[in-house]
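Colleague: the following comprises the amino acid sequence and a computationally predicted model.
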Amino acid sequence: MTTHEAAPEIKSEGGGFAALSDTFDEFMTTFAEFREANDRRLREIETRKGADTVTSDKVDRISEALDRQKQLLDNLALKRVRPALGRDDALSVAGAERKQAFDAYLRSGDEHALRSIETKDMSYGSGPDGGYLVPDEVEAEIGRRLAVISPIRSIASVRQVSSAVLKKPFMTSGPVVGWVGETAARPKTTSPVLDALQFPTAEIYAMPAATPSLLDDSVVDLDQWIVGEVESAFAEQEGTAFVSGDGSDKPRGFLDYDQEPEASWAWEKIGYIATGVDGAFAASHPSDKLIDTIYALKAGYRQNANWVMNRKTQAAIRKMKDADGNYLWQPPAVPGGRAVLMGFPVVEAEDMPDIAPDATAIAFGDFQRGYLVVDRAGVRVLRDPYSAKPYVLFYITKRVGGGVQDFNAIKLVKFGVA
């Protein structure tokens, strides 16, 4: 079996720029094979009134390999952008003191030094709050990594607050204005009507476990260990909530809001464009609905717009061409970059629904203006050496909220008749 007939080999994940460059080259080679196989499939459809089964299976296998290679490429790129946490010599005296006290608490449960520091700073975190605040550099590192690996967070606006709820005012009606002559009287304008969007924060937690030998090993950087343990757990939970969360003890996802056909769209609802076919694109000119979705956004929002969909939906769109025979989906231009669809970046969010009847499997918009992520300052750690002996559990919590802040900025593609 030749390389064109089998799915391309996926090399094991390594580190360094060489591995990233090699993986990117393999990805581009696979995409070239995919285009060749899909072109053959389309020619067979035109000439035979249907594609050969062997050719269709081959296209699907290469498409799946392309997805796996893209995921590997993303993981390698993610490793390269992870900076190491600062060492004690790079910290201030107070920061170094707190880091040393926090390290003692993690390793042995000795909380006396940490208790005195938090009492002095009037930020004592035990009791009803449960645990101690992690050092500032650890909290900042968690935030940086979440911004990279959490799909919606990476394109949304993020605001840090100290309260449990953020209230964001907006005008439901602007002031009345008009034209007047140079010496004409100026009639009084009516005052704007204000309302407020509320973004409550909810607690998200992770509970990694450590062995006593790990905690006794002075070479192990426990700050890095904590960040590495919680980043994936937090990102996975956030990703689901930002897309489809119901707002009850979690952020409210943009798919949870009422949806309305774009022709009758109103504020506090998300507009959508229907494909006209239940659970599929139209058989002829399927990309027309994608174009309609792009221009459903006002010009000011299109400049910073992104597509949001999962890998299965991308696989379906990857086979589409425009009237000139060019593929609508294009691979990243550089390692670690994003694929492009019709000139706009594609953000992979696995929590987006698959293509199905009446599913809104594609979102498009300026999420920086459209969706707001609210982080309450402070990440807490509570050490628990009793519940899972001989392991030591670390109950790590942070508070996060989210919701749509501008309903003009996000549009959906609905796979339905209307």
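Modeller: On my side now, so go ahead. Residues are numbered from 1 along each chain as shown.

Colleague: can we go C-alpha only for contacts and neighbour counts from here?
Modeller: Noted.

Colleague: three-state assignment of the spatially most central residue of the chain?
Modeller: Against the mean C-alpha coordinate of the chain, by Cα atoms, centre = their mean, the closest residue is residue 151 at 1.3 Å. Taken by DSSP: H, G, I helix; E, B strand; the rest coil, the conformation at residue 151 corresponds to coil.

Colleague: list the residues that contact the closest residue to it other than its chain neighbours.
Modeller: Computed as Cα to Cα, 6 or more residues apart in numbering, the closest residue to residue 151 that is not its neighbour in sequence is residue 349, at 5.8 Å. Counting by Cα atoms under 8 Å, 6 or more residues apart in numbering, residue 349 touches 151-152, 239, 308-311.

Colleague: now the helices for the protein?
Modeller: 16-48, 53-80, 93-108, 112-120, 136-149, 212-216, 222-244, 288-294, 299-302, 311-317, 367-370 (DSSP state H).

Colleague: nearest to residue 178, of these?
Modeller: Closest to residue 178 of these is helix 299-302 (Cα to Cα; 24.0 Å).

Colleague: out of the helices of the chain, which comes closest to residue 197?
Modeller: Judging the helices of the chain by Cα to Cα, what sits closest to residue 197 is helix 367-370, at 12.6 Å.

Colleague: quick one: list the elements packing against the closest one.
Modeller: When contacts are defined as 3 or more Cα pairs under 8 Å, 6 or more residues apart in numbering; DSSP states H and E, helix 367-370 packs onto strand 157-161.

Colleague: what's the strand it packs on packed up against?
Modeller: helix 367-370, strand 371-384.

Colleague: for comparison:
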Amino acid sequence: MTLVQHTHIELKEADPVEPDQIVTKALADFQQAVEDRLKAVEAKSADNAALVGRLDKIEAKVSRPFVANAPSIVTPDENVERKAFVNYLRSGRVEEKTLAYAPPSTGGILAPDQTAKTIIERIAEFSPVRGFASTISMSGPLLQLPRLVNEVQVGEVGETDDRPESEPSFEQIDLKPFEMAVIVPVTRVLLEDSQIDLEAYIAAHVARRFGQKEAGWFVKGNGTTQAEGVMNSDEIGTVEAGTDAVTATDIIDTFYAIASGYSSTGSWLMNRSTMAAVRKLTDAQGSYLWQASIAAGTPPTLMGRPVYEAVDMDGPDAGKSPIIFGDFASGYLIGDRVGISTLRDEYTGASNGIVKFHVRRRVGGRVVLGEALTKLTLKA
């Protein structure tokens, strides 16, 4: 028998670990894992929030209503020019590289193109004739326009007959601009308040005053120191009323006094008193000639054509001409002499804390096609 000797191996246990340490470590590892997971989720949420914000901005821009004639993009040059203009209004300091001077004799500053356009658009809200007449920009003190006098005459001919000759003839008419101006007083406190949109304030004030002046010129201007008014032109036709008051017959006669090509696109112009009188008129069947507006922002109609109020028109009194009708776009031309000049006056109102802005512009107007318009004159 063989004896096998076994070597005795002693196993030594590791250092004992307390149970509470095991639990504490496990909890710490779990907490760290949770925190790491939360950070990852928050990072994704932040990215999503930024994306949502960008989408909201895009949607807001797309949803904005379209404004006719409004610039879709404001270029950096326009921004610089507008900022320089507002800085001039507030401080009187001029950036020669940015702002354009008016003629040397005036010493003024020309308003930026966008500001000038805004003012002219707002003027149309106060001057109804500008709203539907034709307009043109003038670059000089006089605009000469050719006007057709005699049209080409067409004759009937046989197969071998001689063809008649016919040549149109023209005359030349002149359109001159006349100056209008307004003083806009602003307190120094208002100028110093950076929260005030000074450019908008000036534009609104100027548009209101220029619009009121224009409305008078385009209706009753004398044509010598003012634009020629439609009611003072000898070229437009006249319908003589049978009585000293407006009747339904007068309205019908006035409507049909001009060619259908003009009446189909024509507009009525009268003051508020005349509107009240005309609104009561009825035809033989008792139906009112006047039709109220069918939607907000649209004018009422008379004989199917729009009616506009002009405060400078005569009232429905004996011997007066209270109504004019026709195609103003064909019959009346407004000439805008480009440039709205602003001069800052810090001295004449200094004792009262007032800074005055002298704003001027030049505009002309005249009847260019009398056959497109006609007026109603009441019996004296």
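Modeller: Done, it's in. Just so it is clear, the model here is predicted, and its values are computed rather than measured.

Colleague: overall similarity of the pair, as a TM-score.
Modeller: Superposed pair, TM-score by TM-score structural alignment, normalised by the length of structure 2: 0.78. Supporting alignment: 314 aligned residues with a Cα RMSD of 2.3 Å.

Colleague: and the helices of structure 1 as a markdown table, adding mean neighbour count and distance to residue 402 of structure 1?
Modeller: Below are the helices of structure 1 laid out as a markdown table (neighbours: other Cα atoms under 10 Å; distance: least, Cα to Cα, whole Å):
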| stretch | mean neighbour count | distance to residue 402 of structure 1 |
| --- | --- | --- |
| helix 16-48 | 17 | 34 |
| helix 53-80 | 18 | 24 |
| helix 93-108 | 18 | 30 |
| helix 112-120 | 15 | 29 |
| helix 136-149 | 18 | 14 |
| helix 212-216 | 13 | 35 |
| helix 222-244 | 19 | 7 |
| helix 288-294 | 18 | 24 |
| helix 299-302 | 14 | 20 |
| helix 311-317 | 18 | 24 |
| helix 367-370 | 22 | 11 |
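
Colleague: of those helices, which is nearest residue 279 of structure 1?
Modeller: When the helices of structure 1 are compared (using Cα to Cα), the closest one is helix 311-317, at 11.5 Å.

Colleague: mean deviation of the closest one from structure 2?
Modeller: With mean Cα distance after the TM-score superposition for structure 1, helix 311-317 of structure 1 departs from structure 2 by a mean of 0.8 Å once superposed.

Colleague: matching residues in structure 2 for that helix?
Modeller: Helix 311-317 of structure 1 corresponds to residues 272-278 in structure 2, going by TM-score structural alignment.

Colleague: got the contact list for the matching stretch?
Modeller: For stretch 272-278 of structure 2, using Cα under 8 Å, 6+ apart, the contacting residues are 246-248, 290, 309-311, 315-316, 322-323.

Colleague: now for the residues you listed: which two are most distant?
Modeller: Across the contacts of stretch 272-278 of structure 2 (Cα to Cα), the longest gap, 22.3 Å, separates 248 and 311.

Colleague: what's the match for residue 373 of structure 2 in structure 1?
Modeller: Checking with TM-score structural alignment, residue 373 of structure 2 has residue 410 as its match.

Colleague: now do the closest residue to that match other than its chain neighbours against residue 299 of structure 1, distance only.
Modeller: Among residues not flanking residue 410 of structure 1 along the chain, residue 365 sits closest, at 4.3 Å (Cα to Cα, 6+ apart). Taking Cα to Cα, to the nearest Å as the measure, residue 365 of structure 1 and residue 299 of structure 1 are separated by 11 Å.

Colleague: list the contacts for the aligned partner of residue 180 of structure 2 in structure 1?
Modeller: Structural correspondence for residue 180 of structure 2 with respect to structure 1 (TM-score structural alignment): residue 204. Taking Cα under 8 Å, 6+ apart as the criterion, residue 204 of structure 1 is in contact with 234, 237, 250, 397-400.

Colleague: okay, the residues you listed in TSV with distance to residue 92 of structure 1 next?
Modeller: Listed next are these as TSV, based on distance: Cα to Cα, whole Å:
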residue	distance to residue 92 of structure 1
234	29
237	34
250	36
397	26
398	25
399	27
400	29
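
Colleague: compare these and tell me which is most surrounded.
Modeller: residue 400 (24 neighbours; other Cα atoms under 10 Å).

Colleague: what's the match for that residue in structure 2?
Modeller: Using TM-score structural alignment as the criterion, residue 400 of structure 1 maps onto residue 363 of structure 2.

Colleague: show me what contacts that match?
Modeller: Counting by Cα under 8 Å, 6+ apart, residue 363 of structure 2 has contacts 176-180, 227, 334-337.

Colleague: among those residues, which one has the most neighbours?
Modeller: residue 227 (28 neighbours).

Colleague: quick check: it vs residue 348 of structure 2, distance?
Modeller: In terms of Cα to Cα, residue 227 of structure 2 sits 31 Å off from residue 348 of structure 2.

Colleague: quick revisit: for the contacts of residue 349 of structure 1, which one is nearest residue 380 of structure 1?
Modeller: residue 239 (20.9 Å).

Colleague: I'd assumed residue 148 was in contact with that closest one.
Modeller: No - counting by Cα atoms under 8 Å, residue 239 of structure 1 sits too far from residue 148 to count as a contact (12.0 Å).

Colleague: before we move on, the earlier item: how about the residue nearest to residue 151 of structure 1, what's its match in structure 2?
Modeller: By TM-score structural alignment, residue 349 of structure 1 lines up with residue 310.

Colleague: again, but for residue 256 of structure 1
Modeller: Match for residue 256 of structure 1 (TM-score structural alignment): residue 232.

Colleague: so who does the closest residue to its match other than its chain neighbours touch?
Modeller: Of all residues not flanking residue 232 of structure 2 in the chain, residue 220 sits nearest, at 5.7 Å (Cα to Cα, 6+ apart). Shown in contact with residue 220 of structure 2 (Cα under 8 Å, 6+ apart): 228-232, 312-313.

Colleague: if anything else comes up later, I'll come back, but that's it for now.
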